[in-house]
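Peer 1: Build the 3D model from these lines:
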Amino acid sequence: MKISRSALMKTGAALIILAGGITAMQLLASTKAEAHKREVEAPVRKVETMVPRFSDLSYEVQGSGLIESAGRLQVSSTVSGKVSYSYKGLTSGTYAEKDQLLLKIDSRQAENTLNLARSELIKAVAALVPQFKSSDSGLYEKWNRYLASLDFTSGEIPDLPEAAGSREKLLISNYGIFSAFYNVRNAEIMVEQHSYYAPSEGFVRCEGIPENSFVAAGQPLFTLIDAENLEISVPLTVDELKRIDSSAGPSVTILSARENGSSLYGTVVSRNAELERSSQMIDVLIRFANRELKPDFAPGNYVDVHIEGRVMANTAAIPRHAVLDNSYVYTYEEGKLGREDVIIRAVSDDSVYIENTLPPGTRIVTTILQKPLIGMKLSPVGEEDEAEIAAAVEAGNHEKDS
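Peer 2: Coordinates of the predicted model:
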């Protein structure tokens, strides 16, 4: 049977279309397979790394506590009487320099008693001196000089001359010199008890004592708080206490709890001998000086302290989060993730101190990894990446400005 030319052309066109469709399907299947292969391939993770530097490090123990005055003097009256002088009314917060007269109670009666006692001593010595006039031992000149040194205006009478022999001692006793002398000394003490001076500079805590008011013997007068010499009691665990040598007086940095606060320096002076039962901690006492009377370090402020610890030889400090299960770290090894065991010597809030047991040049991964697999591909963050980040930040700033 003879096939027409048009039928052949139609059949050929159909075959060509069929072949093209088959070829297109094969190409599409191949493309999907390649795409599937690319999706399975794991991406290279960017990580930050560090090479630990081993040296002799001093462990730092951190704690906190409340500042208190190292010198707190509570003063009570030893005599009764009317207040003749009160420094600025002795209101709370009054600042006093050392040796400043703070309070004086009317002492006229006590001064009269003192003058009477001095008069009796002068009278007794004047009666004694002629008894040595015929002596060639120099006793007359000695006691005559002592008599001349006695008067009513001197602040304190001089000590009695030392008796050289038994005859001199007997005469001194018979003329009542000893009793008269100590009566004067007691009267001097009584006069001094009417005046109260600041033994050191500090702040007064008192409800106020106005002049012409009356105070009774035994009445609390005021409390003088030393605002310059301060102390802090800081509780530490037994492990933390082992890290410091409290007998050597380790140095301490005292940090203000306020943002952008300043710092001062002190020393550990002592520690408690017993463990506190409820907290299972031991208090150490830190003392320091606030010479400039900075408000951040006034008594009553809560502060943080960093105590210098013992020196650990051949040790490195690494970020605390870089150590997993307190036993190992992830490492960067020729573009892949590795793992190395570590030995921990001490732990602080931010760092872990490890012994030098790692192979030389080990690079520890400090980036926190999600689902890490040993052998996975890594790429350390380098200078180029940091430059790209900085450029992106700069570009973002320009966009904000525009």
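Peer 1: Only C-alpha atoms from now on, for both contacts and neighbour counts.
Peer 2: OK.
Peer 1: Going by residue numbers, what spans are helices in the stretch 251-400 of the chain?
Peer 2: For the stretch 251-400 of the chain, the helices defined by DSSP state H, counting those that start in this stretch occupy 383-401.
Peer 1: What segments of it are strands?
Peer 2: Chain-ordered strands for the stretch 251-400 of the chain, with DSSP state E, counting those that start in this stretch as the definition, fall at 251-256, 263-271, 282-289, 302-319, 323-324, 328-333, 336-341, 344-347, 351-355, 363-365, 378-380.
Peer 1: how about this one, so we can line them up?
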Amino acid sequence: MDKRKIILSILGVVLIIAAIFAAKAIIDSKEQPKPNIQKTVKTVFVDTIQNSTVSINIPANGNLVAKRRVELFAEVQGVFRYSSQPFKPGQAYKKGQTLLKIDAEEYAASVQSAKSDLYNQITAIMPDLRMDYPDIFDKWQKYLNNFDVNGSIPPLPEPESDKERYFVNGRGVNAAYYNIKNLEQRLVKYRISAPFDGVLTEALVTEGTLIRNGQKLGEFIDPDVYELQVSIAKQYADLLQVGEEVSLTNNNATKTYQGSVSRINARIDQATQTVSVFIEVEGSNLKEGMYMQANLDAKKEENAIEIDRSLVSDRNEIFIVQDSILQSIEVNPVYFSDKKAVVKGVPNGEVILSRQVSGAYNGMPVNIAEESETRSKDNSDKNSERLSQ
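Peer 2: This is a model prediction of the structure:
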């Protein structure tokens, strides 16, 4: 009985080993097909290099602001009584016309009262002048004869001696005179006139409104000359000069205007590391607040080329094509924009990639696209750009 179990166990082990070897033989008998690796050669678009003078254009944008603008504030208190034109936004005024006149009857009466007091003070000293200073009496008498309470007070006669000066000052004439001059200056502030030909762009009060001291009344601008403030990176600020011509376009790029750099701020914004540049522009169709795009001709770089920014690697290298093989060469980038790069150091006649090739590497075999294929590709790119615009 024990022998029988042993024999059965041995047979079982043998069968298992035989099954393993049989399975291995079956697996090994299947032939694995060798993969057929096909090498694909990419077609690339190229340009032949010819170095030239490249204008470095710095794009910028901003909103127009009137160069001459006045914010109207009240320096006195009273009721808005009169304006030579309807005091409403968009209303044009000529230089010198009354923008806003505040009721000043009460204050004007106090000024006339002060003038009358001065007249009485001078009249009171006339007998003393006749007795003690007869040589200057006629001068002061003539001043009294020309004194008009309703008009602007005339300057006091110039003293001819220290005695005359001390006598007049001792009677308080000079103090009263300068007090009236101060009142007259304040009386002028009840009327605000247009400092230049312009347009009212903001009106915060209407006729009959009670105006308080320090209250803002509106804004007045000259609609003929505007300024565009743009921010330029600090590394390009030294390339700009006052007086340089600038091409401006509106938001839809349907109209072009010519401006010039009028001012360049001497301070760098610490938060953005940019410099403010102000561009002056004139045009009948321009309005304050209009969004404008500017192209500033910062510099002209000799012996350089302009290529797509994506062609320049992080190591400042670009690919050239030599005998249908890609090779990388080092270049010297002098300017980067959003889409373009200006580089130097590429020899004339060198054939470079004009479009980025994914997975490009040194020694990569390529085919150069035919001229007709290149043209069709350029036309399709232009059409896509038009559609995107």
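Peer 1: picking that back up, nearest to Ile16 of the first structure, of the strands of the stretch 251-400 of the first structure?
Peer 2: Of all the strands of the stretch 251-400 of the first structure, strand 378-380 sits nearest to Ile16 of the first structure, with 50.7 Å by Cα to Cα.
Peer 1: hang on, Ala114 of the second structure is in a strand, isn't it?
Peer 2: No: going by DSSP: H, G, I helix; E, B strand; the rest coil, the assignment for Ala114 of the second structure is helix, not a strand.
Peer 1: Contacts only, for it.
Peer 2: For Ala114 of the second structure, the contact set (Cα atoms under 8 Å, 6 or more residues apart in numbering) comprises 176, 180.
Peer 1: mind checking what it lines up with in the first structure?
Peer 2: Counting by TM-score structural alignment, Ala114 of the second structure lines up with Ala117 in the first structure.
Peer 1: how close does that match get to Ile177 of the first structure?
Peer 2: Separation of Ala117 of the first structure from Ile177 of the first structure (Cα to Cα, to the nearest Å): 11 Å.
Peer 1: what do you get for Gln26 of the first structure?
Peer 2: 135 Å.
Peer 1: higher neighbour count, the two?
Peer 2: Ile177 (22 against 11; other Cα atoms under 10 Å).
Peer 1: Quick check: the more buried one touching Ala124?
Peer 2: Yes: judged on Cα atoms under 8 Å, Ile177 of the first structure makes contact with Ala124 at a distance of 6.0 Å.
Peer 1: Buried residues, the helix or strand containing Ile232 of the second structure. List them.
Peer 2: Using DSSP states H and E, the element containing Ile232 of the second structure is strand 225-233. Buried residues in strand 225-233 of the second structure, counted by 16 or more other Cα atoms under 10 Å: 225-232.
Peer 1: Any idea how many residues pack against Thr366 of the first structure?
Peer 2: Applying other Cα under 10 Å, I find that Thr366 of the first structure has 20 neighbouring residues.
Peer 1: which residue lines up with Asn179 of the second structure in the first structure?
Peer 2: Checking TM-score structural alignment: Asn179 of the second structure goes with Asn183.
Peer 1: need the contact list for Glu231 of the first structure.
Peer 2: 67-70, 285-288.
Peer 1: Aligned counterpart of Ala33 of the first structure in the second structure, please.
Peer 2: By TM-score structural alignment, Ala33 of the first structure lines up with nothing at all.
Peer 1: so after the helix or strand encompassing Ala33 of the first structure, what's the next helix or strand?
Peer 2: Assessed by DSSP H and E, Ala33 of the first structure sits inside helix 5-40. In the C-terminal direction, the helix or strand that comes right after helix 5-40 of the first structure (DSSP H and E) is strand 45-47.
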